[in-house]
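Undergrad: Here is a sequence together with a model predicted from it:
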Amino acid sequence: MKIAIVTDSTSYLPAELVQKYDIKIVPVEVVFDGKTYKEDIDINTSEFYDLLQSSPELPSTAQPSMGEMINIYDDLAKEGYDTIISIHLASTISGFVNNLKTAAQTIENADVRVIDSQITTRLMGYQVEYAAMQASKGKSVDEIIDGIHDLQTTTGEAFVVNDLKNLVKGGRLSNTSAVIGTMLQIKPLLEFDNETHQIVAYDKVRSIKKAKLKAEEKLANAYKNADYQLRMLVIDGDDIQAGNEWAEHLKEVYPDVKIDRSYFGPVIGTHLGKGALAVAWIKEFDR
């Protein structure tokens, strides 16, 4: 059995991992003023946030076409892969993965398993990294998928955002009424609900400092209650300094935990806006 791993660009995987495991990355598109950019191909993260600041219109996103995905699967089959694990951003924020499940049924020369990651960003990337690691060790497709589902149950996060305009406009915040007070400079804390996997506001405070403290409370509870080693993650939306400072602080609090850094690229930045921060965690899968 030869297994290929496919994901989309919102996994924000480090280039060295993509190269090491030969992971196929499919770019999601960002649309600014009628012009389409493929994430990390036509536009990088810095360029995106510059455009976000200067553009009079909020950007939108567009999923890869099913024709493009079918061609990718066919090409992988021609390269000798008989099994393909394709892991993508949550179905609660994009219809892409459900459309892909239907399209994948037309592939006859490979066994294509489409996985709803139930999340996005580097948290999804961890699922992809895990799948690639296990495939390289010769694990079966069913063993790998069971492991992905197990990882999904250990994932948690807290997002701190400055601007909810695009989340609300795009219908991706399920309890909009909970954060009407943002017009009064209230900072909402967001998460992916464990049951519905939708983005929801679970708390709100009046400053970024207090929001980060609330996020750290949630992280501390997860650390205290987990009966396994955690890996932690700090993500920033074009505020590298703030992300680095938060990560360094967490390293002092949790010296025994691996703490990674990542970023909100163009597609996710479209929804969260500039200056968003997040702390996240998942079961350590590489020890």
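TA: Perfect, I can see it now. Numbering: from 1, shown residues only.

Undergrad: only C-alpha atoms for contact and neighbour calcs from this point on.
TA: Fine.

Undergrad: Please enumerate the strands of the stretch 151-287 of the chain.
TA: Using DSSP state E, counting those that start in this stretch, the strands of the stretch 151-287 of the chain run over residues 156-160, 187-192, 199-205, 230-236, 258-263, 277-283.

Undergrad: dropping in the other structure now:
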Amino acid sequence: MEKIHILTDSSADIPQAQVDAYGIEVVPITLTHEGRAFREYYDITAEEYWKLLQTSREVPATSMVTPAQFLDSYRRAFERGCTHVLGVLINGKGSGTCQAACLARSMFEEEYGSGMRIEIIDSATYTYIYGHIVVLAARLRDQGDSFEAIAGVVRSRLKRVEAYLGVYSLAHLKRSGRISGGAAFVGEALGLKPISHVYGGAVTVCDKVRGEKALVSGLIKKVSGRVQQPEKQTALLLYGDVPAERIDELEKRLLTEIGFKQVCRSPIGPSVITNTGPQALAVAFYGQARN
């Protein structure tokens, strides 16, 4: 009989209630700020981290999960009698975490042989965009689905999920060096707010809107152009330190203008907010499957 262990990294931003309810293991990404190291998910909340970014001159550094951390996880699962491990991890193009998990798998197999199957899946995306698929995998496991069936659902979902991300302020992008000071100055002077497409392992600026009020409309326009059968799915509304009225407006328009069945809100955690800045707003949804 299969005994399946589900794990992910802290960038998945899965709410603690779901982690506890479904027995999901969250391996933490480490952040370093002013000489202090702390573990995402375990040592600081998303909301606390947003405040830290806005009050600090130093941009924290993030470190990938190490092979040793994954190896310890595999050993614990094996000792509990698990026959399978399914790991769904942060975009491999943006982090070495997935590679570390694969290296640890090789180390485990050298030590224990083939007594436990370990499947590592690169989500090719970030935050709860893949976190909610990890939760789905745990639900399927608890209802008795096979390992092959669960892994198939995860891969299918990851091929179809995408997101649009809007940023209200360019100040953090300037501080972190992701855009030049000149570009930030011009952008802020013109009131430009970039929108990026999070898709297929890439985050690509695809549009710019002018003014804060236009950002929600820009997101709605982008999502409506790519979503498939919104009436059958739940939109993920992902947010940082953004005024509540903006979040409320976006949720209302996702329901009334695009016709999503429902909307699930989720705060964006430290490892992603470190790159976008705290004033970020995104919508994740299912579109056409990628080849």
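TA: Alright, I've got the coordinates. Note that this is a predicted model, so its numbers are computed, not measured.

Undergrad: Overlay them and tell me the TM-score.
TA: TM-score of the superposed chains, computed with TM-score structural alignment, normalised by the length of the first structure, equals 0.87; 277 aligned residues with a CA RMSD of 2.6 Å.

Undergrad: now for the strands of the stretch 151-287 of the first structure, which one comes closest to Met1 of the first structure?
TA: Distance to Met1 of the first structure, taken as CA to CA, is lowest for strand 277-283 among these, at 27.4 Å.

Undergrad: which residues touch the closest one?
TA: With contact meaning CA atoms under 8 Å, 6 or more residues apart in numbering, strand 277-283 of the first structure is reached by 123, 151-152, 154-161, 215-216, 219, 228-237, 243.

Undergrad: Please apply the same query to stretch 120-139 of the first structure.
TA: The contact list for stretch 120-139 of the first structure, computed with CA under 8 Å, 6+ apart, reads 3, 5-7, 10-13, 17, 21, 23, 87-90, 117, 141, 144-145, 148, 151-152, 155, 262-264, 268, 280-282, 285.

Undergrad: Could I get the full set of strands for the stretch 1-150 of the second structure?
TA: So, for the stretch 1-150 of the second structure - with DSSP E, counting those that start in this stretch - the strands run 4-9, 25-27, 30-33, 36-39, 61-63, 84-89, 117-122.

Undergrad: and Ser176 of the second structure, which of these is closest to it?
TA: With respect to Ser176 of the second structure, and counting by CA to CA, the nearest of these is strand 61-63 at 10.0 Å.

Undergrad: tell me the average deviation of that closest one from the first structure after fitting.
TA: The superposed strand 61-63 of the second structure is, by mean CA distance after the TM-score superposition for the first structure, a mean 1.0 Å from where its aligned residues fall in the first structure.

Undergrad: can you count the residues close to the residue lying closest to Ile119 of the first structure once chain neighbours are set aside?
TA: Excluding its sequence neighbours, the residue lying closest to Ile119 of the first structure (CA to CA, 6 or more residues apart in numbering) is Ala90, at 4.8 Å. Burial of Ala90 of the first structure, expressed as a neighbour count using other CA atoms under 10 Å, amounts to 21.

Undergrad: Please tell me how far Ala90 of the first structure sits from Lys187 of the first structure.
TA: To Lys187 of the first structure, Ala90 of the first structure is 24 Å away according to CA to CA, to the nearest Å.

Undergrad: ok, now which ones touch Phe264 of the first structure?
TA: Counting by CA under 8 Å, 6+ apart, Phe264 of the first structure makes contact with 12, 45, 121, 235-238.

Undergrad: Could you do Tyr263 of the first structure as well?
TA: Tyr263 of the first structure neighbours (CA under 8 Å, 6+ apart): 12, 121-122, 235-238.
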